[in-house]
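> Below is the sequence, then the predicted model.
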Amino acid sequence: MATLKLSAIDDDKPVRITVDLPAGLHRDLVAYGEAMGRAAEGGSVAPQKLIVPMLQRFIASDRGFASARRDRR
């Protein structure tokens, strides 16, 4: 089985926003959640639970953003 970039999803107090996703991206999120469920030998993860950790991982790995953030401080 493939190694996924996301692991466990933290349960944190959310801030509600509304986002419109393309249907293809939603299908990919559903498939990713199913893959996480198979990797953890549990049920699938709901697509809305994947968005935050994916964005966090993306921002944490963006060197250009980290550099701009350091320069701003």
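Here it is on my side, so go on.
> From here on, just use CA atoms for contacts and neighbour counts.
OK.
> For Pro47, grab the count of nearby residues.
Neighbour count for Pro47, taken as other C-alpha atoms under 10 Å: 18.
> check contacts around it.
26, 29-30, 32-33 (C-alpha atoms under 8 Å, 6 or more residues apart in numbering).
> Structure two is appended below for comparative analysis:
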Amino acid sequence: MTLKLGPIADDKPVKLSIDVPADVYRDLTAYADAHAAETGQASQGPAKLIVPMLAQFMADDRAFAKVRRTG
């Protein structure tokens, strides 16, 4: 299996608090476990996945890229 999310960088975070539905949290936890198994990194839990997932989502969104380019 090849997950879309690569290794997670260790950089200084900015504090952000969000509420997610329980089913989304369970899925994030399962993804965190799969990610840890695939990359060989220790599981960092679901909270560490949110930023890389959002960054990947925005990087892949062509409409968003067009909006950023046009101002």
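Received, thanks. Remember, it's a predicted structure, so these values are computed and weren't measured experimentally.
> sorry, back to before: can you list the contacts of Pro47 of the first structure in JSON lines and add neighbour count?
Putting the contacts of Pro47 of the first structure into JSON lines (neighbours: other C-alpha atoms under 10 Å) gives the following:
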{"residue": "His26", "neighbour count": "14"}
{"residue": "Leu29", "neighbour count": "19"}
{"residue": "Val30", "neighbour count": "18"}
{"residue": "Tyr32", "neighbour count": "19"}
{"residue": "Gly33", "neighbour count": "20"}
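> Turn the residues you listed into JSON lines, including distance to Val52 of the first structure and secondary structure.
Formatted as JSON lines, the contacts of Pro47 of the first structure follow (distance: C-alpha to C-alpha, whole Å; DSSP: H, G, I helix; E, B strand; the rest coil):
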{"residue": "His26", "distance to Val52 of the first structure": "14", "secondary structure": "helix"}
{"residue": "Leu29", "distance to Val52 of the first structure": "12", "secondary structure": "helix"}
{"residue": "Val30", "distance to Val52 of the first structure": "14", "secondary structure": "helix"}
{"residue": "Tyr32", "distance to Val52 of the first structure": "14", "secondary structure": "helix"}
{"residue": "Gly33", "distance to Val52 of the first structure": "13", "secondary structure": "helix"}
